[in-house]
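Visitor: Below are the sequence and a predicted model for it; my questions follow.
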Amino acid sequence: MPADVSRRKLLASAGILGAAGVSAEVLAADQAAVAAPATEPAYGGATVRSGDARYQDLVRSWNGRFAGSPEYVRMVGTTAQVEQAVAEAVRAGKRIAVRSGGHCIENFVANSSVQVQIDMAQMNAIYYDPARTAFAIEPGATLREVYKTLFTGWGVTLPGGTCPAVGVGGHFAGGGYGALARRAGIVPDHLYAVEVVTVDRSGSPRTVVATREPGDPNRELWWAHTGGGGGNFGVVTKYWMRSTGATGTNPSKLLPTPPARARLIDFAWPWSGLDVATFSQLVRGYLTWHAENSAPDAAATRLSANLTCAHVSSSPVVGIQVLVNPDEADSEALLAGFRAAVVDPVRAALTVRERTLPWLQATNYTGYPDTGAVVGRRNKSKGSYLRASYTDAQLATTHRYLTAPGLTAPLAGVLFASYGGRANAVAPDATATPQRDSVLKVLHTVHWDAATDDDRNLSWLREFYRDVHADTGGVPALGGVTDGSYINYADVDLADPAWNTSGIPWTELYYKGSYRRLQQVKARWDPRNVFRHALSIALPS
């Protein structure tokens, strides 16, 4: 690891040492004094071209379907280096794409039309910035690094995703969420400011800081990064995080405090005992519980539960993983209520396993692993927001596709992820994430290895999703059982009339009534449409 990066991380966590017996005020001052990164020679500036041993690692996506072929990859370590990289590419008329963690589901970065790839991986500092009384996080940091640094340094966290290797660059801007969303909202609800390298009408790069302060003339650029998606307005070089309503200068009070421990209970039902009626009862009970227990201030929002329905060829069981804080006095009652409503009515064989982990360990346990099951495999995914339980027809369709013969993908199925609660305590127009009355997020996904299996797996997933939403034109329509989709689950099929026959534009499925406002931000900050991809915000006509 380069010396400047390792030192930044050391400084970022230095405030926790010797804290016992020290007042919060003294500790806060100590942390503020050491938290900002030192001025040292920066990593970056390297240009990697085809033939370089590093090239293939840098142009391949997490999704094995896609690999880019840019003329070069520019490795950057500072905002000044980003400005220089952007200026050179724009001056030469080269198409730009920006990569942080490389986890984009579609080929927005790993695309043959991209000529210059700007790699943010080494801009990964995480520290407390006393000048803004907020935590500064660079876009190359992974969720694992964010959780570890914030928690070990200050005992705080962000309600982000459960895939540890995801880079925050796109995750934050797209409206990231995770297991704590029900009790703490989503990541944009904690975004105070963003630093962005933009390109003006003359083609000159300009670094802009935009905050949520009402009087900030750049505030709309901040707003666009609270769910407007990556690759649209410029290159994010820094996020500052401080919860809305947080006051004072004590860093330990400026972001959510996670539970000290996580109690994880896994319920598993063998497919052999789940006919269509029993399966439908299980899923309906789970969906209905969320519909009835997801008001912003409901006690049950302190329970999170994900339902994983893998295809029979991928897993022998259907499973629910429940997460509660065992140190809360009512956690046992919350769990009992969930079990009585969802688990106990299902008359099928059941296996129960549980463990209690320190919170930081739990963040590496509950999501996709960094290697093995998904990394480098070919993938297609499709998302939706869910506001109420599926209909009987949708449940039967889901069972039919998950038990259909002929599919042999190592990982395929549908994931229902807990949502609602404090995620719904924010007005739809307060951020660029307008879906603020949904109770679940849904991910239809399939992973496979060989390109020769592309047609079979893509067809299975596309037809599965289309048929679940058959009554609404093959897509999750707005305002009914569903409420559109989530841009971080990017799906180009929503813009394809062959798969979206609803008459609802993809722009509304992702952004609802916020799209025109996003277009105005685009017009001001990227008037040359430098930053674009298949689902990017378009300039207003």
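Guide: Nice, thanks for sending it over.

Visitor: From here on, just use CA atoms for contacts and neighbour counts.
Guide: Will do.

Visitor: Report whether the expected contact of Ser384 with Ile487 is present.
Guide: No - Ser384 is beyond contact range of Ile487, at 9.6 Å (criterion: C-alpha atoms under 8 Å).

Visitor: another one to put next to it:
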Amino acid sequence: MALVRPAAMWHGHGMPDQASLSRRQVLRAGAGVAGLAFGGLVVGGQSQNAGAFAAATPADWADLGRSIRGTLIMPNDPAYATARLGWNTIYDGIAPQAVLQPAGVGDVQQAIAFCRDTGVRPTPRSGGHSFQGFSTSTGLIIDMSAMKSVTMNSQRSRARIGAGAVLIDVYAKLFQQGKMAIPGGTCPMVGISGLTQGGGVGPFIREYGLTLDRLVGAHIVTADGQHRYVNASEDRDIFWAIRGGGGGNFGVVTAFDFVPVPADMPTISANMTFAWRHAERVLEAFQTWPDALPASAHPNLVLATSDRSANAQPTATVGLWYRGSRARADQAMREFIAEVGVAPTSQTVLKQTFFEAEYDEYCAGFTEGQCTPVTSPGGLLPRLGLSTYSEISSAPWPRAANDVIVEELERWQRDRLLQPEGVSSALQAGKVIIEPLSGAVHDTAPTATAFPYRDGWLVYQFQSRVRPGAPAETVAAGQSWVNRFMSRLTPWRTGAEYSNYGNRELDQWATAYYGVNLPRLRKVKAAVDPGGLFRFEQSVRPDART
């Protein structure tokens, strides 16, 4: 497929500034050089936080605020208390020195120049959903949430999505503009940037590939301050790296150009819940079910603990997204039930538009304003404390492995610290989520993008989820539970992990995330960010250190 630079139909994003300018050079020349006007919120003071590369002076922050069109939020501003937070409550104790919400590319360039000059760590944030908490730091958060436009050309052949857009807005706007979509996940508040740069798993992947497989170009500001447009012919190595090399490693992406996919057919969304005593049968049947389904079908399996009560047990729920006829979806479910050998205790089937199905996955019964995080005015979507590992399997697991999964969920269910009285399992639970990584995902070579696991079978998430404000001992118990879980599964694990579902305690994380593509990623890092300006606990290093 020929990859074409977007035409002048795109508005409001600005053209690349090819000069690598320091912040002080720009300020000496005057804000007009960069096309900037005063509009930043300047508040005095600074935060001396351990772990930042450096702490800037009040004068530095004042200069930065005057140089941008967006908003600079300092610790003594009323907005700081929520602006600093990511989604994962485990990392709420991390206090950035400031949060910058850029209004355009020029603001991002100013932020990068500021960080180079002062030594403050830049941390890009799109949706703030990093499972490992890497979208927060003790440096400068570059919060892209104001750069969230979603536009599509009249031919519906290209969609430009600002890096601050979250999935519910992406789906809504592409559907409204032409009943189109991109293959992405189902969680509404996940940001497009981290999703795409890590891979992008969701209900369209068996038909259209990962989210990154539909990407044809991106705007990015690199560590030298340059604003580059990267695609298959321009800055090809960077374009390769941001497709699977993980968010925040190679610069601040400000917009993505995708080839959208049709979303104008009915979507069948179904759930079948089975009695827990049959969980092993469900696990065994599910592992081979995707191969029996057409590419337009995407199943998932969720095993989760329940609210504490006298006879509470975990649940086993099989979901199915089917783009097509209700009759074929019903037939697929009947075949799965026959394979399990027992009927589900409950079953729901809905025929909806694609957007209705996506919205209802998390937001059924909510208004549009309520389908936002609790940190937003009127928002009802909860924040959680999450510790997770993943596994990309290469073949079905044997019964012994499935036994471990069942036993560990039962262990959590019995534990009164992990599953306490009076706390909803919607806010605190042990959970395993399994989805196929097959179909069109396999059509791309392992080294064609930075995402290496093109022969994967299933992708697993093993989650410890604890309520906001949970005591430290509960958070630690959840991490210990998931650590033990992974240790017990060692005989069957491939060592392949999906970076978007990673864990800070993972050994050999670089190899686990990037596999055969790690050496090339390091070379790209050395070329585009040799000083490691974009650095965090699991960032790609420009050498062989992990």
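Guide: Yep, that arrived. None of the values given here were measured: they were computed from a predicted structure.

Visitor: And the strands in the stretch 351-500 of the second structure?
Guide: 385-393, 429-436, 458-466 (DSSP state E, counting those that start in this stretch).

Visitor: quick one: the last one aligns where in the first structure?
Guide: It stands for strand 458-466 of the second structure. Matched against the first structure by TM-score structural alignment, strand 458-466 of the second structure falls on residues 440-448.

Visitor: how big's the offset between the matching stretch and the second structure?
Guide: For stretch 440-448 of the first structure, the mean distance to aligned residues of the second structure following superposition is 1.2 Å (mean C-alpha distance after the TM-score superposition for the first structure).

Visitor: can you list contacts of that stretch?
Guide: 287, 290, 374, 377-387, 409-420, 457-458, 461, 465, 489 (C-alpha atoms under 8 Å, 6 or more residues apart in numbering).

Visitor: And that stretch, how far out from the chain middle?
Guide: 13 Å (C-alpha atoms, centre = their mean, to the nearest Å).

Visitor: Stretch 449-457 of the first structure too?
Guide: 26 Å.

Visitor: List the buried residues for that stretch?
Guide: 449, 454, 457 (16 or more other C-alpha atoms under 10 Å).

Visitor: Now the terminal residues of it, how far apart.
Guide: 10 Å (C-alpha to C-alpha, to the nearest Å).

Visitor: Stretch 82-89 of the second structure: end-to-end distance?
Guide: 12 Å.

Visitor: okay, it sits on what stretch of the first structure?
Guide: By TM-score structural alignment, stretch 82-89 of the second structure lines up with residues 57-64 in the first structure.

Visitor: May I see the buried residues of the matching stretch?
Guide: 58-64.

Visitor: Among the strands of the stretch 351-500 of the second structure, which comes closest to Arg334 of the second structure?
Guide: strand 429-436 (19.3 Å; C-alpha to C-alpha).

Visitor: In contact with whatever residue of the first structure lines up with Ile141 of the second structure, which residues are there?
Guide: Using TM-score structural alignment, the partner of Ile141 of the second structure in the first structure is Gln117. Shown in contact with Gln117 of the first structure (C-alpha under 8 Å, 6+ apart): 70, 72-74, 96-99, 109.

Visitor: And those, which is closest to Ala300 of the first structure?
Guide: Relative to Ala300 of the first structure, the closest of the contacts of Gln117 of the first structure is Arg99; by C-alpha to C-alpha it sits at 37.4 Å.

Visitor: does the closest one really touch Val116, like I thought?
Guide: No - judged on C-alpha under 8 Å, Arg99 of the first structure makes no contact with Val116 at a distance of 10.7 Å.

Visitor: who has more neighbours, those two?
Guide: Arg99 (27 against 24; other C-alpha atoms under 10 Å).

Visitor: And Tyr401 of the first structure? What does it align with in the second structure?
Guide: Tyr401 of the first structure maps onto Glu408 in the second structure, by TM-score structural alignment.

Visitor: Count the residues that sit near the closest residue to that match other than its chain neighbours.
Guide: Spatial nearest neighbour of Glu408 of the second structure, excluding adjacent residues (C-alpha to C-alpha, 6 or more residues apart in numbering): Phe485 at 6.5 Å. By other C-alpha under 10 Å, the residues close to Phe485 of the second structure number 19.

Visitor: Residue in the first structure paired with Phe485 of the second structure?
Guide: Per TM-score structural alignment, Phe485 of the second structure is aligned with Phe464.

Visitor: again with Phe114 of the second structure
Guide: Per TM-score structural alignment, Phe114 of the second structure is aligned with Glu88.

Visitor: secondary structure element for that match?
Guide: helix 79-91 (DSSP states H and E).

Visitor: What of Leu150 of the first structure?
Guide: Counting by DSSP H and E, Leu150 of the first structure is found in helix 143-154.

Visitor: Quick one: residues contacting Gln313 of the second structure.
Guide: Applying C-alpha under 8 Å, 6+ apart, the residues near Gln313 of the second structure are 276, 305-306, 410, 413.

Visitor: As JSON lines, the residues you listed with neighbour count and distance to Pro78 of the second structure would be great.
Guide: Shown next, in JSON lines, are the contacts of Gln313 of the second structure (neighbours: other C-alpha atoms under 10 Å; distance: C-alpha to C-alpha, whole Å):
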{"residue": "Trp276", "neighbour count": "18", "distance to Pro78 of the second structure": "48"}
{"residue": "Thr305", "neighbour count": "25", "distance to Pro78 of the second structure": "38"}
{"residue": "Ser306", "neighbour count": "22", "distance to Pro78 of the second structure": "38"}
{"residue": "Glu410", "neighbour count": "18", "distance to Pro78 of the second structure": "44"}
{"residue": "Gln413", "neighbour count": "24", "distance to Pro78 of the second structure": "40"}
